[in-house]
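Novice: let me see the structure of the following:
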Amino acid sequence: MITSVEEALLQARENMTPFFDAADGMRRDLEARGWSPAMAEQVAAKFLILIMTGGRS
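Specialist: Coordinates of the predicted model:
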């Protein structure tokens, strides 16, 4: 039996998946354009933080 906490966590993960996918896509695109993996990761992480905080980081 799934508890309400487990259900809430599963729902949160499902709702956040598009954001993680967008950040991963951004990172891959930046790397394909010649950015270093470390810099692309930093930009994608900042993008993800801005999405999650509504632009208040």
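
Novice: make it CA atoms for all contacts and neighbour counts henceforth
Specialist: Noted.

Novice: most centrally placed residue in the chain?
Specialist: F20 (2.8 Å; C-alpha atoms, centre = their mean).

Novice: quick one more, to check against the first:
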Amino acid sequence: MFSRAPDEPIKGLDVAASLNHTPPDAAAQAEEWQQAEERQQAEEREQALAQITRGMFDLTDGLKPAFDAGDGMRADLIRRGWSEQAAEVIALTWLQRTVANMTPLIGSPQ
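Specialist: Okay, the predicted model is just below:
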């Protein structure tokens, strides 16, 4: 039934070699993992930066009318005879309140 003697080793199977098998260089593997992690972190930073940039542009678009109205209010007060300093203070106070109302998380006392 068997073509080999019981004490004869199986061809192609070297138990000693398989027991002494050394894994791939651990330092090289750790460096590869570190580089992969750094690439992933860089990608996540780029995505976060893009989201922040889009959010800031959206915020700018939303606040632009308030700043334009504040500038118009200041110019109107000066045209009506108010001093530049008084017109600036009034327009700035109005603008601060308006922005606080437009952005409740920033403007609300917590």
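
Novice: and the TM-score between these chains?
Specialist: In this superposition the chains share a TM-score of 0.87, using TM-score structural alignment, normalised by the length of structure 1; 55 aligned residues with a C-alpha RMSD of 1.8 Å.

Novice: picking that back up, structure 2: which residue goes with the residue nearest to the centre of structure 1?
Specialist: Matched across to structure 2, F20 of structure 1 falls on F67, judged by TM-score structural alignment.

Novice: following the lengthiest helix in structure 1, which helix or strand comes up?
Specialist: Assignment by DSSP state H gives helix 4-32 as the longest helix of structure 1. Sequence order places helix 37-53 as the next helix or strand after helix 4-32 of structure 1, per DSSP states H and E.

Novice: what's the average distance of that following helix to structure 2?
Specialist: With mean C-alpha distance after the TM-score superposition for structure 1, helix 37-53 of structure 1 departs from structure 2 by a mean of 0.6 Å once superposed.

Novice: buried stuff in that helix?
Specialist: A40, E41, V43, A44, A45, F47, L48, I49 (16 or more other C-alpha atoms under 10 Å).

Novice: thought the fifth one was touching A23?
Specialist: Read that as A45 of structure 1. Yes. Here A45 of structure 1 reaches A23: they are 7.1 Å apart, a contact under C-alpha atoms under 8 Å.

Novice: any idea how far the match of F20 of structure 1 is from G55 of structure 2?
Specialist: When distance is defined by C-alpha to C-alpha, to the nearest Å, F67 of structure 2 is 18 Å away from G55 of structure 2.
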